[in-house]
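Enquirer: the amino acid sequence is not available; the structure is as follows:
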């Protein structure tokens, strides 16, 4: 069948084009793409008898020679460019280059004899990118001033360990770090009482000792002209405002006033009792405690209640499930098996004091509003994409049964006698609708940025919304701290887009580090770590403050 010459109008320009009646709308759209630069998925072609879709036979429209039709749409801003660097194939990469590629499996750690407690701790701490950056800049003191030989500097050995792990996908043997740990803390060199080799240790104790060493040695500067501060104090230390008050009314009547104090913390404890079902219950238990001390008003010892509220939330929050206790009968640390669930996203605003709560609540609420807007926009774009392929037409903007608000102020076009389209009102293209929604979203993000209290905005090592996302979990399997097995789960970090420089969306999957074995698992595996038996249960949780969108619309 012969082609038919028609005219396509687009943004004031007319294009002569030959239409093959035996072809499809997809072919026609690519013809227009070559002329206008508007990608096929961004084109809206208005023809008497309906829109041109990819699978529409062009014979359906019965074009007449010289007939004019209209196309709406604008090209995207993406520009194809030649790669700045030549493409390098995996087979030609070094081991270090291959280890740093997108999707590369991270290195595991070899078990050197009951060292799973250490391997799981190291893998979870490695999930803090700021820690790795600070370690890369760390320079140990000389042996004469530090009192230690350089190989025994725990912070230096951690720097070297993470450096080597970043350059391989094979299991790494942490001999040097283990030697430094046992030198600094001889408890980890304890020999097994039941056989040869070293004894199993508590991962929480290893975590605490490593963090304590880093707190003393690893320091960072916000700017060249600012003083140094401890990395741990900046990123992992919180603060309590506590009130101590006697339980007996007679003390108050005798003039004894509650005592208010401030103290720092490096982890929140989740205390587990018969009523603890969720992480929130355990944290609440840990913020209220009873103690006995002398009351001057009563002239004797009395019971006091210490109630704590959080007055600073760190960017990285450690939560410890207090599952182990000393059992006199067996002279061992026994394990509390109770199931305690925990969220992938944690809201700690309710545990903050009134001053901090007043700063966090407006930001937290705006974050949730912005998230909903982002989800709505993404959902609308996906519906339009399905519409372009003819799927789910009743549930897409502009399709049958679509809501009027999907496209505002639109009217059906009329057709002149010569078949040309006469527009009563200008249609909004998908690109224009996207631009309007993106502008509204950017305005909301700027409003969110303005809500951040200036004192919090200056503290980039603090949480500015009260919301956290789970990034790592240390687990324990077994009934005793002196036995069993530790592993770690770390959430996969999305790679950076080479074109935009922005981080891509995460896929929600996790790495499971079981000593030298590393495998990818889905989020439902994390939800199964609530405990309830001798299977793997969470012992340490590492949360990170959720990233906030900046005033420029990017994520900080």
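Expert: Structure received. Bear in mind the structure is a predicted one, so any value in this text is a computation, not a measurement.
Enquirer: make it CA atoms for all contacts and neighbour counts henceforth
Expert: Will do.
Enquirer: can you tell me the helix or strand for residue 366?
Expert: helix 354-388 (DSSP states H and E).
Enquirer: pull the longest strand from the protein.
Expert: Ordering each strand of the chain by length in residues (DSSP state E) puts strand 300-312 first.
Enquirer: I'd like to check the angle between that one and helix 354-388, please.
Expert: Strand 300-312 runs at 40 degrees relative to helix 354-388, counting by axes from the mean of the first three to the mean of the last three C-alpha atoms, to 10 degrees.
Enquirer: ok, second structure coming up, stack it against the first:
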């Protein structure tokens, strides 16, 4: 075992039985038994001690010192290879003072054996870019139930730049809605995922509206500041039955168009989910199970299977509605189901309406209805702020109806059971005139809203542990004094900056200008507010 190094003038070779020191300056050799003290011994053949435990063997030839003269042979065979190795690699002697070689002290800390551990293959972090393309129906299921595909993660979006839209056919209602959706991050991210990770169809596309929307979004990634023409998008839109009522040059309501548009995209997504085969679903579940623990896998399997059954109408309930009677038989709950899609997961919420009925008029004392929504319509006729409009939504209503020739008074109260990730608020500014058979009037009063919105706890079906907060991300305005005429514009928030867009006109504005909009002219009023949950 080799325990010492070689200095520039001394060479130390140690074997298990003795130690020999060759001084290369005077060619003298010292033999010792390895103890720290080195007694002087004449330079002659040394005989091994009889007490040595090493077996007797012929003495090998000792390696020559660097001076070229022969050294005394050593009888210890085990040292030969180490000495030869050190001798062959020794540097030439330098005329420097001789240094004393001191033995190293014994280590005080025992060497612990290296523990034997099972080899674990590290799991690489998820990267959406490494995922292969898949059928659109399968991709939509993953977006809904696989957290790695969630549109609320930091996945890629279309890098859209603020640009105007041309308006040669009185389509400002459509332009304003498209502008606010361009900068709605979850919606933008959903379209980007579909573009990059879905397999296209051969022949006629089953998703023409979705395709037209993705093509439209791509136009806003160009560096050009020139306005974009939406005419190709409009042409694709009006080929669908849902939009056959649209006429070029005819003004439409922006809020109604938004509802039709989201419904149209939802229909295409539902058809794609319906088209997936049983083998594709089984493969999806198997792939997920290989990458996740048993609890997550079981939940994923349940969500996928139940969604497929519901969409393919394999559930026992019909028309997406079911009722439940409590044990005391004094209350019934009716739930109106909505088919799950990624869009409903972004914009979808749920109302809870509670109707209290006098006992003598019915066998049920209370009727509860759970009703889905994609936007909240707020009555602003008697309020001045968004928060007060939500509280007004929750006010108790007295409703009269006739049953068996008797007039019955019931009470109704509306709560919000579930809030969406992106909250669309529609301010009800148009109402039918009471003193005329035909006619609609516009309520032009200013409603105060802020960049941050806290939903009043009174309107929530269940009081949350922490306040539910939203942040303003877009506003659509209506300019004009009547419902059947006027103009639409929008303010959008992008990368920390607010932009005002009026068809082809685009300019940057200050934060407070968004809140004060409507004060500069009494015919410009906030009509649709888009809030993102924080």
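Expert: On my side now, so go ahead. Everything numeric here is computed off the predicted structure, so don't read it as measured data.
Enquirer: TM-score of the superposed pair?
Expert: TM-score of the superposed chains, computed with TM-score structural alignment, normalised by the length of structure 2, equals 0.52; 313 aligned residues with a C-alpha RMSD of 3.4 Å.
Enquirer: circling back: so where is the helix or strand following the longest strand of structure 1 in structure 2?
Expert: With elements assigned by DSSP H and E, the helix or strand that comes after strand 300-312 of structure 1 is strand 316-322. The alignment of strand 316-322 of structure 1 onto structure 2 (TM-score structural alignment) covers residues 422-428.
Enquirer: in contact with the counterpart of residue 515 of structure 2 in structure 1, which residues?
Expert: In structure 1, residue 515 of structure 2 lines up with residue 527, judged by TM-score structural alignment. Applying C-alpha atoms under 8 Å, 6 or more residues apart in numbering to residue 527 of structure 1 gives the contacts 341-342.
Enquirer: tell me which helix or strand comes right after the helix or strand hosting residue 527 of structure 1.
Expert: Taking DSSP H and E as the definition, one finds residue 527 of structure 1 inside helix 523-527. In the C-terminal direction, the helix or strand that comes right after helix 523-527 of structure 1 (DSSP H and E) is strand 537-545.
Enquirer: over which residues of structure 2 does that next one lie when aligned?
Expert: Aligned by TM-score structural alignment, strand 537-545 of structure 1 corresponds to residues 525-533 of structure 2.
Enquirer: can you check stretch 383-401 of structure 1 too?
Expert: Against structure 2, stretch 383-401 of structure 1 falls on no residues (TM-score structural alignment).
Enquirer: just checking, what packs against the longest strand of structure 1?
Expert: Where contact means 3 or more C-alpha pairs under 8 Å, 6 or more residues apart in numbering; DSSP states H and E, strand 300-312 of structure 1 is packed against strand 238-246, strand 288-295, helix 354-388.
Enquirer: and the second one, how far from structure 2 on average?
Expert: Going back to what we said before, that points to strand 288-295 of structure 1. With the two structures superposed, strand 288-295 of structure 1 lies on average 5.9 Å from its match in structure 2, counting by mean C-alpha distance after the TM-score superposition for structure 1.
Enquirer: what's that strand in contact with?
Expert: So strand 288-295 of structure 1 is in contact with 246, 251, 300-308, going by C-alpha under 8 Å, 6+ apart.
Enquirer: three-state assignment of the residue positioned nearest the centre of structure 1?
Expert: Nearest residue to the geometric centre of structure 1 (C-alpha atoms, centre = their mean): residue 469, 5.7 Å. Following DSSP: H, G, I helix; E, B strand; the rest coil, residue 469 of structure 1 is assigned to strand.
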